[in-house]
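1. Predicted model and sequence follow; I will ask about them next.
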Amino acid sequence: MSADTSAPATEASPGAPEPVDPTLVGTTATRAERGRMRVPWRFIGGRAAFYVFTAWAAITINFFIPRLMKGDAVDAYMARSQGQLTPDAEKALRLMFGLDHSVPLWQQYLDYWGMLLRGDLGVSISTGMAPVGDAIAAALPWTLGLVGFATIVSFLIGTVLGAVIGWRRGGRLDVLVPVTTFLGTVPYFWLGLIFIALFSTLLGWFPAGHAYEVGVDPGWNAEFIGQVLSHAALPVITIVIASLGGWVLGMRNMMLTVLDEDYITVAQAKGMPNRRVLWRYAARNAVLPQIQSFALSLGFIVGGTIVMEMVFSYPGIGLLLLGATNAKDYALMQGIFLVLVMAVLVANIIADIAYAILDPRTRQTEA
């Protein structure tokens, strides 16, 4: 009788790969390698090349659009001066702003790129001939501190709250979805005016506007920081409440979709703790579209703050853009749009990298 040469089913052959938990296959909990996450260099490189092309296209459009409009910054400045400037002064201004009609358009385009590579964004007429970079640098921190902080807070609160509501579907927390959605339909400026009337005029809890009181010297001291925080509280609360509904609804709907997946059912059947299933499996998959939406929402920071900064008289970049538009200050407009485009591109690159790390299916493009 011949001996049975087949290996026992319970023993693994030498050198064979370790068995993989079927509940982890195809989910974001899967790791590219045991104990180490593979960096998706090919995916990152491809996206970076795409964004480089996008940046070139945006900068090119940013150059040509103002020159296609009727008039320019020098014409607007000459109109405000009511003919008090001589033709020689007008020619000097055109040379300063790169708008000399005797220079070919392609040469102006190359000169514009040369200025950008040197970090020179031009001179702003509406700010008293100050460099555009200085004008933007003075206003940008206020916008980042106000709207950037409010956007991050609303994203975190809305995502966590939406995940919990989706996990406990049919519970009492479901009432928060229509409430936050309704508040999200209210315009920013209208909600801001209501809050000013209620919390500032009636109750006197917060200042009605501005970044700090008149007479306070800016600096890293307790008085100035306290003024900034108190004046920013009401705009931040307004932005968070107005934008919370979208994050809650989006995360809740994605959670409802993810909870019907087989790997969630298997994970619960294996007796895993509900908290682990919620945050490591369900929420980790459901949050992926939220990350992309968060990156895209950064592009609306300036557009969304123009009205807010008008309501609260806040000295941010949105109010600066409005003043540049009214004055036809194309150099300042181009500088603000350039900063906006670069910020959105960088935010999307970071979102793509985070997406690739969280979702292994994206990393398969490297194979």
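-> All right, it came through fine. Numbering: from 1, shown residues only.

2. going forward, measure contacts between C-alpha atoms and count neighbours the same way
-> Fine.

3. Is G271 in a helix, a strand, or coil?
-> Recorded secondary structure, G271: coil (DSSP: H, G, I helix; E, B strand; the rest coil).

4. another structure for you, compare them:
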Amino acid sequence: MRYFLSRLGFFVLTLWAAVTLNFIIPRLQPGDPAKNMVQRLTGQTEAVDPAAVKAVQIMLGLPTGSLFEQYIEYLKALAHLDFGVSYTYFPYSVTHVIVQALPWTIVLVGVTHVLGFIIGTFLGAAAAWRRNTKFDAVVSLGSTFLGTIPFFWTALILIYVFAFSVQWFPPVGGYSGAIEPSLSWPFLYDALYHSLLPGLALLLTAPIGWILQMRNNMVHTLGEDYTRLAQAKGLRTRRVMLTYSARLAILPNVTGFALGLGAILGGTLMVEMIFGYPGMGQLFFTAITNRDYPLMQTIFLFTTIGVLLANLFADILYGILDPRVRREAQA
């Protein structure tokens, strides 16, 4: 019990530190979002009217007062789940903008992340169990080779072959402009059709890390005394592989999977920019470019909370799968 309470306390402390950094870091960036907005409206070559900048600051509700007063107001707003108005998409709220982009990222990156973990873990375990065979050589060397290819090259090759050459898939976008976004079957089918190519690009590289890490971990556990004892007792091959060896070999992968699952809320910038996909990565890039502090802070906050919750989940799962972790914490 002490182990789980210590993990929960660490989560709360880290969350407070992340919220504080989330408040401070955007305010250290140079530039004025109100001035940038006026500059975009009037043109880059025109002089900026200070009165117009002041009016935009009032319209956007930019924070005033000392840094400590702003911090207190920021914490109060978070307590009421009030994330403010987006400077880029004014007058829409930050919550409205994120709600529009978040489902795209969860479906695309979330599904490929889970599939990549499952495929990579099973292939890595099978390669370790059949180590020094042709299957092991194909899986290990193939993963290493694919891992050396830059992701953007893989994505561009897929676009060239399947979008321009054979024209099986659209090159960019999350859905066709002729269809109105809704929960109707035509729109869902169209969105799924547009997500297949970026999803394939992610799946070609997503399992690589899991394959190599799981193989190395399992090769180590296969040499442990408890695995050899299970084999000497004549237990079934599947039981020895899954219960005695893979159960402990998968623990480091669980942490990586949980952290990656939490980071999904931040989106995958490279994928979304190459394929023009309307997800959180693209939204975060827009927020940084336009110094949209409320939107930037909220995306970073959601990503941080997701990673911390995933890490807490991984720690709890660690304690369940490996009782030695709990004993070490209580010692």
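-> Arrived safely, thanks for sending. Owing to the predicted nature of the structure, the values given are computational and were not obtained by experimental measurement.

5. Mind checking the TM-score on these two?
-> Remark: TM-score between the superposed chains equals 0.93 [TM-score structural alignment, normalised by the length of structure 2]; 323 aligned residues with a CA RMSD of 1.7 Å.

6. Run through the residues that contact the residue nearest the centre of structure 1.
-> Nearest residue to the geometric centre of structure 1 (CA atoms, centre = their mean): L298, 1.9 Å. Residues near L298 of structure 1 by CA atoms under 8 Å, 6 or more residues apart in numbering: 148, 151, 343-344, 347.

7. what lines up against it once you look at structure 2?
-> Using TM-score structural alignment, the equivalent of L298 of structure 1 in structure 2 is L261.

8. Also L161 of structure 1?
-> In structure 2, L161 of structure 1 lands on L123 (TM-score structural alignment).

9. Now its match. Nearest residue, chain neighbours left out?
-> With sequence-adjacent residues excluded and distances taken as CA to CA, 6 or more residues apart in numbering, L123 of structure 2 is closest to I211, at 5.9 Å.

10. OK, contacts around the equivalent of V228 of structure 1 over in structure 2?
-> Matched to structure 2 by TM-score structural alignment, V228 of structure 1 sits across from A191. Contact partners of A191 of structure 2, counting by CA under 8 Å, 6+ apart, are 174-176.

11. of the residues you listed, which stay in contact in structure 1?
-> Listed in the original numbering, those still in contact in structure 1 are 174-175 (both residues aligned by TM-score structural alignment, their matches' CA atoms under 8 Å).

12. Which one of the contacts of A191 of structure 2 is nearest to A206 of structure 2?
-> Checking the contacts of A191 of structure 2 against A206 of structure 2 with CA to CA, the nearest one is G174 at 20.6 Å.

13. Tell me if I'm right that the closest one and S195 touch.
-> Yes - contact criterion CA atoms under 8 Å: G174 of structure 2 and S195 qualify, at 6.6 Å.

14. returning to what we had before: the residue nearest to the centre of structure 1 looks like it's in a helix, true?
-> Yes - under three-state DSSP, L298 of structure 1 falls within a helix.

15. quick one: it from G192 of structure 1, how far?
-> Distance, L298 of structure 1 to G192 of structure 1, using CA to CA, to the nearest Å: 20 Å.

16. same question, G122 of structure 1
-> 35 Å.

17. Check which helix or strand E73 of structure 2 maps to.
-> Assigned by DSSP states H and E, E73 of structure 2 belongs to helix 67-79.

18. hmm, back to that, what lines up with the residue nearest to L123 of structure 2 in structure 1?
-> Aligned against structure 1 - with TM-score structural alignment as the criterion - I211 of structure 2 pairs with V248.

19. any idea how far its match is from I306 of structure 1?
-> 25 Å.

20. quick one, which of the two is more surrounded?
-> Shown here are V248 of structure 1 and I306; by other CA atoms under 10 Å, V248 has more neighbours (28 against 20).

21. mean shift between the helix or strand hosting the more buried one and structure 2?
-> Assessed by DSSP H and E, V248 of structure 1 sits inside helix 222-258. Following the fit onto structure 2, the mean deviation recorded for helix 222-258 of structure 1 is 1.0 Å by mean CA distance after the TM-score superposition for structure 1.

22. what comes up buried for that helix?
-> For helix 222-258 of structure 1, the neighbour count (16 or more other CA atoms under 10 Å) marks 224, 227-228, 230-232, 234-236, 238-252, 254-256, 258 as buried.

23. Show me what Y244 of structure 2 lines up with in structure 1.
-> So, by TM-score structural alignment, Y244 of structure 2 is matched to Y281.

24. what's the spacing between the aligned partner of R67 of structure 1 in structure 2 and P33 of structure 2?
-> Residue pairing (TM-score structural alignment): R67 of structure 1 is matched to R27 of structure 2. Here R27 of structure 2 is placed at a distance of 11 Å from P33 of structure 2 (CA to CA).

25. ok, the two, which is more surrounded?
-> Neighbour comparison, R27 of structure 2 and P33: the larger count goes to P33, with 20 against 13 (by other CA under 10 Å).

26. And for the closest residue to that one other than its chain neighbours, the neighbour number?
-> Counting by CA to CA, 6+ apart, R291 is the residue found nearest to P33 of structure 2 once chain neighbours are left out, at 5.6 Å. Using other CA under 10 Å, R291 of structure 2 has 23 other residues around it.

27. same question, G71 of structure 1
-> Neighbour number of G71 of structure 1 under other CA under 10 Å is 11.
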